[in-house]
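1. Requesting a structural model of the entry that follows:
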Amino acid sequence: MTRRGVRRVLPLLLGWEDLPRSVSVHGAPYGERVREPVPGVLLETEEGWLLLDTGFNTALLRDPALRRRYYPSPSYQPELPGPGEPLPEALAVVGLTVEDITAVAVSHLHADHAGGLKHFAGRVPVHIQRAELEFGLSGRPEVERETIFRVDFDDPRIDWRLADGDREIAPGVTAVLTAGHTPGHQSFVVDLADGGGYVFACDAADLTENLVDERPAGTSIGVPPEATLEPVRHLKRLAQEKGYELVPGHDPVFWPEFIRRLSPGRPQALTAGSAHRAFS
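-> Model prediction:
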């Protein structure tokens, strides 16, 4: 008998970021750079297609004045994967459209995760931690300095579904509070209907080394870098107890291979070097 859970998992590639490795790994040598993928995940549940994270707001990248306004630092260079809107293009690769999405969950409000919310305003529920949305809408000057852009999500049409800690958001999908990288960051535990599952760390652990070597996150809000390790250890315990694979958020080797592994032959996947598993 099929258990209650997720029927399909389809990882997406929604862009790239060229940035210092120290953004992901606290204490990484100055000058080291990495080109990281911008992820999204489609989950087919009993209630329809749930999308985890939405990529960039393309308007802030393609308009020269807006790009200078929102991305002034030459050390951080976001990249779009194609000429059109990344999310609709990525969905088309797997035979879906924005209209097929029945719910959205954002791990946090950084621009590379919340920028695509414009596609869903007034259409579907959007799951987020209350602490994350309150911080994003607080008006504090440090919010934008942390690459959280109010223009991405301050829309009265968005149907927010607020959580205060761990919460099942769809059959087989549990949001897990992993604050530190941001005040209300959440990761996701995915139970598959046919057995097994995944723990998506999102930006609680950008890279494989954050998980395997327990390296603190390079960026955190309101806590010291060392405080970002407890969420990682919590996710590792969950993955070990369940026997699930633990997936890093932005690993440039793991993520394209993860796409290849779950969806062989997809052109999105042909962008990285050799493969490895993150942590299982």
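2. hey, let's count contacts and neighbours off CA atoms from now on
-> Fine.
3. Show me the helices in the stretch 51-200 of the chain, by range?
-> Taking DSSP state H, counting those that start in this stretch, the helices of the stretch 51-200 of the chain run over residues 59-62, 64-70, 86-93, 111-114, 130-136, 142-145.
4. Before we compare anything, build this one as well:
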Amino acid sequence: MISSAETPVRLYLFQLNTASIPTPTGSLEMSEGCYLVQTSAGQNILIDSGSPATHASQSDTSPVRQGKNVVMHLADLGLQPGDIQTVICTHFDIDHVGYHSHFLHADFVVQQEQHVSAFGGYPRYAVSSPYWDLPMIQFHIVDGDVDLLPGFKLLHTPGHAPGHQSILLQLPSTGSVLLTVDAIMMKRLFTPDRIAWPMDDNQDELRASTRKLQTIVDQEGVELVIFGHDGDQWRTLKKAPDFYD
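-> Alright, predicted model coming up:
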């Protein structure tokens, strides 16, 4: 269990793979990742788990590069799946839940809206259900913006998918870090009047969540905003085994 006395002290970015997606004007550099947060009490909190082993090669006509799954990243840090105490489920899309079965001993934190949609048969989440609808998973359900612990806040940011959540961290040296995840996949989409992409669920909610995150960046003095799939930005970021502290 996470203690209310502990705080986040270290953030690792696990880059799982990258790909160049053809567009009418050139190509779009996409990156897939997940995150590890370590706390002052030695807890390990995993945020998402990436695509399952067979998904990337089957779902994308563009060649995937730099493939390394979450278990491999943990091993590089001297950790095993059993060392993870908590898994934050930002949403149940397949590229975020593919290795959940490796962490069945952990506490899975999910937004109520996401949980209700998923177990209510929402078609989008049904596609990935073999990876999150597992008998041994213990879900800890939260509703809205919640302080998981001091300096670690879950933010309800629907629009891309029902019950999507982003994360705001306060680190000792880096300061405030916002993980937008798929609420804002690319830096250039961080604008209030953005147009929803085909994989987004609800444009009105997407814009509302974008405005909410912009307000948080301004009010909290966020030092670093990390966008979920922005391959150009991820090239500039510290990636595991390096870290933000």
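5. ok, back up a step: can I get the helices of the stretch 51-200 of structure 1 in JSON lines including distance to residue 204 of structure 1 and mean neighbour count?
-> JSON lines is the format used below for the helices of the stretch 51-200 of structure 1 (distance: least, Cα to Cα, whole Å; neighbours: other Cα atoms under 10 Å):
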{"stretch": "helix 59-62", "distance to residue 204 of structure 1": "25", "mean neighbour count": "16"}
{"stretch": "helix 64-70", "distance to residue 204 of structure 1": "24", "mean neighbour count": "13"}
{"stretch": "helix 86-93", "distance to residue 204 of structure 1": "23", "mean neighbour count": "18"}
{"stretch": "helix 111-114", "distance to residue 204 of structure 1": "13", "mean neighbour count": "25"}
{"stretch": "helix 130-136", "distance to residue 204 of structure 1": "14", "mean neighbour count": "19"}
{"stretch": "helix 142-145", "distance to residue 204 of structure 1": "18", "mean neighbour count": "14"}
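6. Now distance to residue 183 of structure 1 too, for those, in a markdown table please.
-> Formatted as a markdown table, these follow (distance: least, Cα to Cα, whole Å):
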| stretch | distance to residue 183 of structure 1 |
| --- | --- |
| helix 59-62 | 24 |
| helix 64-70 | 21 |
| helix 86-93 | 26 |
| helix 111-114 | 15 |
| helix 130-136 | 6 |
| helix 142-145 | 11 |
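7. Of all those, which one comes closest to residue 51 of structure 1?
-> helix 86-93 (10.3 Å; Cα to Cα).
8. ok, average deviation of the closest one from structure 2?
-> Compared with structure 2 after the fit, helix 86-93 of structure 1 shows a mean deviation of 1.5 Å (mean Cα distance after the TM-score superposition for structure 1).
9. Which residue is the nearest non-sequential neighbour of the most centrally placed residue in structure 2?
-> The centre of structure 2 sits closest to residue 181, judged by Cα atoms, centre = their mean, with a distance of 4.6 Å. Using Cα to Cα, 6 or more residues apart in numbering and skipping residues adjacent in sequence, the residue nearest residue 181 of structure 2 is residue 228, 4.0 Å away.
10. roughly how far apart are the residue nearest to the centre of structure 2 and residue 24 of structure 2?
-> For residue 181 of structure 2, the distance to residue 24 of structure 2 (Cα to Cα, to the nearest Å) stands at 25 Å.
11. same thing with residue 90 of structure 2?
-> Distance, residue 90 of structure 2 to residue 24 of structure 2, using Cα to Cα: 30 Å.
12. likewise residue 129 of structure 2?
-> Relative to residue 24 of structure 2, residue 129 of structure 2 is positioned 33 Å away (Cα to Cα).
13. Share the number of residues neighbouring the alignment partner in structure 2 of residue 239 of structure 1, please.
-> Taking TM-score structural alignment, residue 239 of structure 1 has residue 217 as its aligned residue in structure 2. As a burial measure, residue 217 of structure 2 scores 18 neighbours (other Cα atoms under 10 Å).
14. And the helix or strand hosting residue 217 of structure 2, what does it pack against?
-> Using DSSP states H and E, residue 217 of structure 2 sits within helix 203-220. Under the contact criterion of 3 or more Cα pairs under 8 Å, 6 or more residues apart in numbering; DSSP states H and E, helix 203-220 of structure 2 touches strand 175-181.
15. The strand it packs on aligns to what range in structure 1?
-> Against structure 1, strand 175-181 of structure 2 falls on residues 196-202 (TM-score structural alignment).
16. quick one: contacts of that stretch?
-> Applying Cα atoms under 8 Å, 6 or more residues apart in numbering, the contact partners of stretch 196-202 of structure 1 are 107, 186-191, 232, 235, 238-239, 242-250.
17. Residue 19 of structure 2 contacts residue 30, correct?
-> Yes. Assessed by Cα atoms under 8 Å, residue 19 of structure 2 is found in contact with residue 30 at 5.3 Å.
18. which one is whatever residue of structure 2 lines up with residue 136 of structure 1 nearest to, not counting chain neighbours?
-> Matched by TM-score structural alignment, residue 136 of structure 1 corresponds to residue 118 in structure 2. Distances taken as Cα to Cα, 6+ apart place residue 125 nearest to residue 118 of structure 2, at 5.5 Å, with adjacent residues excluded.
19. Check the gap between the one you found and residue 162 of structure 2 for me.
-> Residue 125 of structure 2 is 9 Å from residue 162 of structure 2, by Cα to Cα.
20. what sits in contact with each of these two?
-> Joint contacts of residue 125 of structure 2 and residue 162 (Cα under 8 Å, 6+ apart) are residue 117.
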